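# Attaching a predicted model along with its sequence, questions to come.
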Amino acid sequence: MTTDHVEPAVPGGECQREPDPSDSLRTFGAVVQALREHAGLSRVQFGELVRFSKHTVESVELGRRMPDASFVERAEEALGNTGALRHSARFLTRGEAGLAAWFRQWARLEKVAVSLCTYECRLIPGLLQSEEYARAVFDNSIPPLSDEQLEAQVTARLARQPMLAERPNVTFHFIVEEHVFRRPLGGAEVMRGLLDHVLELTAPRNVTLQVMPMDAESHGCLDGPVQLLETPERRRLAYSEGQQNGRLISGPKEVSLLYQCYDTLRSQALNPKDSRGLLERLRGER
């Protein structure tokens, strides 16, 4: 797992506010609060000890701010010097605007993976979406997103795509259901642009797309979409996402089963050449 190190102090001595708290920030903040309360200190008293304002202490405890190194060191000394805060601070990760909280860890793993496999049956995978298609996806969010939220979502999604070209030695493999390409999300013009975009992104040798045909009589992944990757240490991990949640899967037995399902589906899908031919035909129909 990749982690971000604790950030240096910013001008003014305040900790930097996060766009959207990560789980690690919330957990660290809860530990700070628990230790502070166990020591019988109010936020004002604790703030005086660590030389930060009461409001900064509150923001850290609520996971709203990334604590800088000086905050961690002073808090450690003020709360017993057990090493718990120093150790846990090494695993802090920033909130990332535009990415769902449950997806952030996987997004970081994507950046260092030596191989990435994706099966999708709902939408075009985010790594292959055109800007107009991504915008149409987020236009369908319930409740509706504000203009600022929509732009942040689109920007974050598109920011992941350069890795396909920038990492030519990494294998990217996608299996996508045919009906996803046939659904006119956003309208015919958006779908024409999407098909051109997908054909362009999947042209390099390290990027492979297979389409799962609608008339297939067997299917190895009926339990839903899944992503699989291998880390530089050759560890295999999986990710499964549903309604308003996502799950990183690291258990060897479960990951092995998901790889078996994916390999089965790969044998059932159209080969890459026929898959591109299908997309080219769909492009001509629109």
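Perfect, I can see it now. Numbering: from 1, shown residues only.
# going forward, measure contacts and count neighbours with C-alpha atoms only.
OK.
# what about residue 118, distance to residue 126?
When CA to CA, to the nearest Å is the yardstick, residue 118 and residue 126 sit 10 Å from each other.
# swap in residue 168?
Here residue 168 is placed at a distance of 19 Å from residue 126 (CA to CA).
# Also residue 77?
Relative to residue 126, residue 77 is positioned 44 Å away (criterion: CA to CA).
# same question, residue 55
Between residue 55 and residue 126 the distance is 38 Å, computed by CA to CA.
# The two: which has the busier surroundings?
More neighbours sit around residue 126 than around the other of residue 55 and residue 126, counting by other CA atoms under 10 Å; the figures are 16 against 13.
# Verify the stated contact: that one with residue 157.
Yes - because the distance of 6.3 Å satisfies CA atoms under 8 Å, residue 126 is recorded as touching residue 157.
# dropping in the other structure now:
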Amino acid sequence: MPGLLQPESYARALVGDVLPPPTPEEAEARIAARLERQQLLTRTPYTVFSFIIDEAVFLRQTGGPEVTRRLIDHLLECARLPNVDLQIMPLVSPGHAGLGGPFCLLETEEHEWVGYSEGQQSGRVLTDPKDLSLLHQRYANLRIQALNPADSVGLLMRMRGSL
């Protein structure tokens, strides 16, 4: 789940599972920083965001059913923002262009593209045009393979009701 979309309860569950465990002060600092960054979602002028999230994230119920309910409620609120597109990659899908791991594409104010690929112990900023082209292709495929925003909201509402 992207940090920009994590409610406090979900962020706490994630920070609590990190090894080695952070001190209480480190945990609070991480959570506060994550929540502060979320102001980007509502800052004007708006920045456009597009998120594709795997359905398995919700079925895992990180932090338990109540944390998952809060997560879904938070995502439903975010999906109503005029600058946020939220799509869910269904659990059963014959194609999934994101199996190589999470990545972000960012466009600067100068209209230059930067990619970021994340792993367990490392993250990598990508600026090479070939790497960026590949990420754009993967992202385009993910947008086609995932549920559209309206169907994604419907799925979230059904999952919320079954918790």
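Received it, and whenever you're ready, just let me know what you need. Keep in mind the model is a prediction, meaning the values are calculated, not measured.
# Could you report the TM-score for this superposition?
Once superposed, chain against chain, the TM-score is 0.97 (TM-score structural alignment, normalised by the length of the second structure); 163 aligned residues with a CA RMSD of 0.9 Å.
# coming back round to it: overlap in contacts, residue 126 and residue 157 of the first structure.
Applying CA atoms under 8 Å, 6 or more residues apart in numbering, one finds that residue 126 of the first structure and residue 157 are jointly contacted by residue 134.
# got the residue ranges for the strands in the stretch 1-150 of the first structure?
For the stretch 1-150 of the first structure, applying DSSP state E, counting those that start in this stretch gives strands covering 16-17, 65-66, 115-120.
# Just name the most buried of these.
Burial of these is given as mean neighbour count (mean count of other CA atoms under 10 Å); strand 65-66 ranks first at a mean of 28.
# Onto which residues of the second structure does that one map?
With the alignment judged by TM-score structural alignment, no segment of the second structure is matched to strand 65-66 of the first structure.
# Tell me how far that strand lies from the chain's centre.
Taking the mean of its C-alpha atoms, strand 65-66 of the first structure sits 20 Å from the chain's own mean (CA atoms, centre = their mean, to the nearest Å).
# Summarise which helices and strands that strand is packed against.
Strand 65-66 of the first structure sits against strand 16-17, helix 54-61, with contacts defined as 3 or more CA pairs under 8 Å, 6 or more residues apart in numbering; DSSP states H and E.
# any chance of these in TSV, plus distance to residue 89 of the first structure?
Below are those laid out as TSV (distance: least, CA to CA, whole Å):
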stretch	distance to residue 89 of the first structure
strand 16-17	15
helix 54-61	12
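# Now the longest helix along the second structure on the first structure. Mean distance?
The longest helix of the second structure (DSSP state H) is helix 129-145. Per the superposition on the first structure, helix 129-145 of the second structure and its aligned residues are separated by 0.7 Å on average (mean CA distance after the TM-score superposition for the first structure).
# So which elements touch that helix?
The helices and strands touching helix 129-145 of the second structure, judged by 3+ CA pairs under 8 Å, 6+ apart, are strand 84-89, strand 103-107, strand 113-118.
# start and end residues in the first structure for whatever helix or strand comes next after it, please.
Tracing the chain C-terminally past helix 129-145 of the second structure and defining elements by DSSP states H and E, one meets helix 149-162 next. On the first structure, the counterpart of helix 149-162 of the second structure by TM-score structural alignment is residues 272-285.
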